[in-house]
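Novice: Below: sequence and its predicted model.
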Amino acid sequence: MLDKGNFQKYILYAIGEIILVVVGILIALSINNWNNNKLDRKAELQIYKNIKSQILDDQVLLNGNIDYNNRYLEQYDFAQQIIAKNDRSKIDTLRKIAFNLYRYSDLNRSSNIYQTIVNSGELKLLKNLSIIERLQRLEESYIYLNRMEEIHFKVILRYVGPGVMDNINLSTGVVDRPDELYSFYMQNLFFFFTEIMNEKDEVYQRTLEQINIITNLIDEELDAEK
């Protein structure tokens, strides 16, 4: 049997062993958590890189659509001036602009970055809440922009025909009904188009702003790891 002194030593030894085991477990858990956090951070940064690559591609498309939209917006403004002045010397210019009513910018951006991240389960890896919020705003801008482009297309289908197809000979380019080309209908049509296109330009600019903000936020995350 153990005497009192040896029993105390045994208890202390046992406690020491338990402490060592617990410390070992805690260290192992700490290392494991550190490794997991490191892997999660690596995955998070890769997601940011993928997002940045995608929205920079969108930025190029947006700038192209802005230029395209503004090119014809200027023409339609000029067409309104021609009609308002009843300047028949510019009938050929007005005819060419009227033909361009069939042209419209169409980004047709349908993919959803935010929803894709949610569905993939990657959202839980993103710790920067500002980036998440801005991605949501970006998707809202895309949805609104797609709606405006759809409206623009429907207006073309419904209203351009009576103003262009019925008054201009497409095979010869000759204006068969000059008075109709200078009518209030055409003036209002050009005005309606400029209103739609001005609103599209505002949405384009807001979308670009969101992209720039997200890009800067992502760059801050990436630079923090250098």
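Specialist: Arrived safely, thanks for sending.
Novice: Only C-alpha atoms from now on, for both contacts and neighbour counts.
Specialist: Fine.
Novice: quick one: buried residues of stretch 78-96?
Specialist: F78, A79, Q80, I82, I83, I91, L94, R95 (16 or more other Cα atoms under 10 Å).
Novice: Count residues in the vicinity of L26, would you?
Specialist: 12 (other Cα atoms under 10 Å).
Novice: quick one: which of the buried residues of stretch 78-96 is nearest to D40?
Specialist: Closest approach between the buried residues of stretch 78-96 and D40, by Cα to Cα: F78, at 56.2 Å.
Novice: Contacts for the helix or strand in which P162 is found next, please.
Specialist: Taking DSSP states H and E as the criterion, P162 maps to helix 161-164. Helix 161-164 is contacted from outside by A98, F99, E180, L181, Y185, M186, using Cα atoms under 8 Å, 6 or more residues apart in numbering.
Novice: Please indicate which of those residues are buried?
Specialist: Buried by 16+ other Cα under 10 Å: A98, F99, E180, L181, M186, out of the contacts of helix 161-164.
Novice: Dump the residues you listed to TSV, plus distance to N212 and secondary structure.
Specialist: Below are the buried ones among the contacts of helix 161-164 laid out as TSV (distance: Cα to Cα, whole Å; DSSP: H, G, I helix; E, B strand; the rest coil):
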residue	distance to N212	secondary structure
A98	36	helix
F99	36	helix
E180	46	helix
L181	43	helix
M186	39	helix
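Novice: Does D106 touch G64 like I think?
Specialist: No: using Cα atoms under 8 Å, D106 is not in contact with G64; the gap is 10.1 Å.
Novice: Which one's more surrounded, those two?
Specialist: Legend: neighbour count by other Cα under 10 Å for D106 and G64, higher for D106 (19 against 13).
Novice: tell me which element the more buried one falls in.
Specialist: D106 belongs to no helix or strand, assigned by DSSP H and E.
Novice: Nearest spatial neighbour of it, chain-adjacent residues omitted?
Specialist: E149 (6.0 Å; Cα to Cα, 6 or more residues apart in numbering).
Novice: before we move on, back to that, pull out the buried residues from the helix holding P162.
Specialist: For helix 161-164, by 16+ other Cα under 10 Å, it's G163, V164.
Novice: putting a second one here so we can go through both:
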Amino acid sequence: MADDNRPIQYMRYAVGEIVLVVIGILIALQINNWNEARKDKIIEQKVLKTLRSDFKSNKAQLQDNIDETEKMVSDISQLFELFRMTQSELSLIPKDSIRTGFGGYATFNPSDGALTSLLLSGNLNIITNDSLKNKLTNWPNLVNDAKEDENILVEKITKDLAKQELEYQSYINNPKFKLNRLAMFDDLILQNTFFDIRSGANYQIYLYGELQNEIEEILNLIDNEIR
């Protein structure tokens, strides 16, 4: 076409070819981006469903922990009724009916496999909801704060209380040792230890409740994103 002295037609043809190539490339890129976005969305949905399962499990475990810790508080409160009695009053109560401790304590061991994997892999950006992303990022910090107080409470029970109770308890019947279990109710240090444990338990119930509230917000955000 250039040899036939038709440069304008040639330029139009060349520009048209270039435009068609560019359009083709843009369309290909758009299709590729769409496919990648679709794949990411599929992955995000799978991740969200796994996270939902984990957080529902965590919420149920926290409720069990609250129930167990409330029972501990109730048991200790009943012990305080005995601490208020004199030895004469205590002697009138059948020994078999006097409880000198509480059943046990609870610890929170969250199901966090999906979230840990997400955070360690650096793939948190697969979550498109910024509010949810921020809450997921902050969740381990909230758990760690609650676990720190939980560990203090457990140490108070397993070390301080156990050491003091040993003076009044015997796990093996041995006639060589004459233990007065009722004497523990005259022990001011032991009473204060029980008081510290009850205070720590009440605070732990509060912390568990705060974690439950956070989980509820996370679950609501997840449910809004699941299709």
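Specialist: Sure thing, it's come through. Values in this document were obtained by computation on a predicted structure and should not be read as measured data.
Novice: What residue in the first structure is paired with N65 of the second structure?
Specialist: Taking TM-score structural alignment, the alignment pairs N65 of the second structure with N65 from the first structure.
Novice: go on, A201 of the second structure?
Specialist: So, by TM-score structural alignment, A201 of the second structure is matched to M197.
Novice: I'd assumed R71 was in contact with its match.
Specialist: No: between M197 of the first structure and R71 there is no contact under Cα under 8 Å: 10.5 Å.
Novice: Please identify which helix or strand holds the most centrally placed residue in the first structure.
Specialist: Per Cα atoms, centre = their mean, the C-alpha nearest to the average position across the first structure is that of L138, at 4.7 Å. For L138 of the first structure, the host element (DSSP H and E) is helix 129-155.
Novice: That helix vs the second structure, average distance?
Specialist: Helix 129-155 of the first structure, aligned to the second structure and superposed, deviates on average by 1.8 Å (mean Cα distance after the TM-score superposition for the first structure).
Novice: what's the offset of the longest helix seen in the second structure from the middle of its chain?
Specialist: Determined from DSSP state H, the single longest helix within the second structure is helix 7-83. Here the centre of helix 7-83 of the second structure is set off from its chain's centre by 19 Å, with Cα atoms, centre = their mean, to the nearest Å.
Novice: post-alignment, it versus the first structure, mean distance?
Specialist: Using mean Cα distance after the TM-score superposition for the first structure, the mean distance for helix 7-83 of the second structure is 1.2 Å.
Novice: same for that helix, what does it pack against?
Specialist: Contact partners of helix 7-83 of the second structure among helices and strands, from 3 or more Cα pairs under 8 Å, 6 or more residues apart in numbering; DSSP states H and E: helix 113-121, helix 188-225.
Novice: Could you tell me the angle between that helix and helix 113-121?
Specialist: Relative orientation of helix 7-83 of the second structure and helix 113-121, computed by axes from the mean of the first three to the mean of the last three Cα atoms, to 10 degrees: 130 degrees.
Novice: any idea of the angle helix 7-83 of the second structure forms with helix 188-225?
Specialist: Angle, helix 7-83 of the second structure to helix 188-225, by the same axes, to 10 degrees: 150 degrees.
Novice: Now do helix 7-83 of the second structure and helix 130-155, the angle between them.
Specialist: Using the same axes, to 10 degrees: helix 7-83 of the second structure against helix 130-155 is 30 degrees.
Novice: Quick check: next helix or strand after helix 7-83 of the second structure?
Specialist: That would be, after helix 7-83 of the second structure and using DSSP H and E, helix 87-91.
Novice: List the buried residues in the helix holding L138 of the first structure.
Specialist: Using 16+ other Cα under 10 Å as the test for burial, helix 129-155 of the first structure gives 131-132, 134-139, 141-143, 145-146, 148-149, 152-153, 155.
Novice: how far is that helix from where the chain is centred?
Specialist: 7 Å.
Novice: ranking the helices and strands packed on helix 7-83 of the second structure by burial, who's on top?
Specialist: helix 188-225 (a mean of 17; mean count of other Cα atoms under 10 Å).
Novice: Off-centre distance for that one?
Specialist: Centre to centre, stretch against its chain (Cα atoms, centre = their mean), the figure for helix 188-225 of the second structure is 11 Å.
Novice: Which neighbouring elements make contact with that helix?
Specialist: helix 7-83, helix 130-155.
Novice: In JSON lines, list those along with distance to E165 of the second structure.
Specialist: Formatted as JSON lines, those follow (distance: least, Cα to Cα, whole Å):
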{"stretch": "helix 7-83", "distance to E165 of the second structure": "13"}
{"stretch": "helix 130-155", "distance to E165 of the second structure": "14"}
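Novice: Quick one: residues contacting the residue lying closest to I218 of the second structure once chain neighbours are set aside.
Specialist: Nearest residue to I218 of the second structure in three dimensions, chain neighbours excluded: L132, at 6.5 Å (Cα to Cα, 6+ apart). By Cα under 8 Å, 6+ apart, the residues touching L132 of the second structure are I218, L221, I222.
Novice: Show me what the last one lines up with in the first structure.
Specialist: Under the alignment defined by TM-score structural alignment, I222 of the second structure corresponds to I218 in the first structure.
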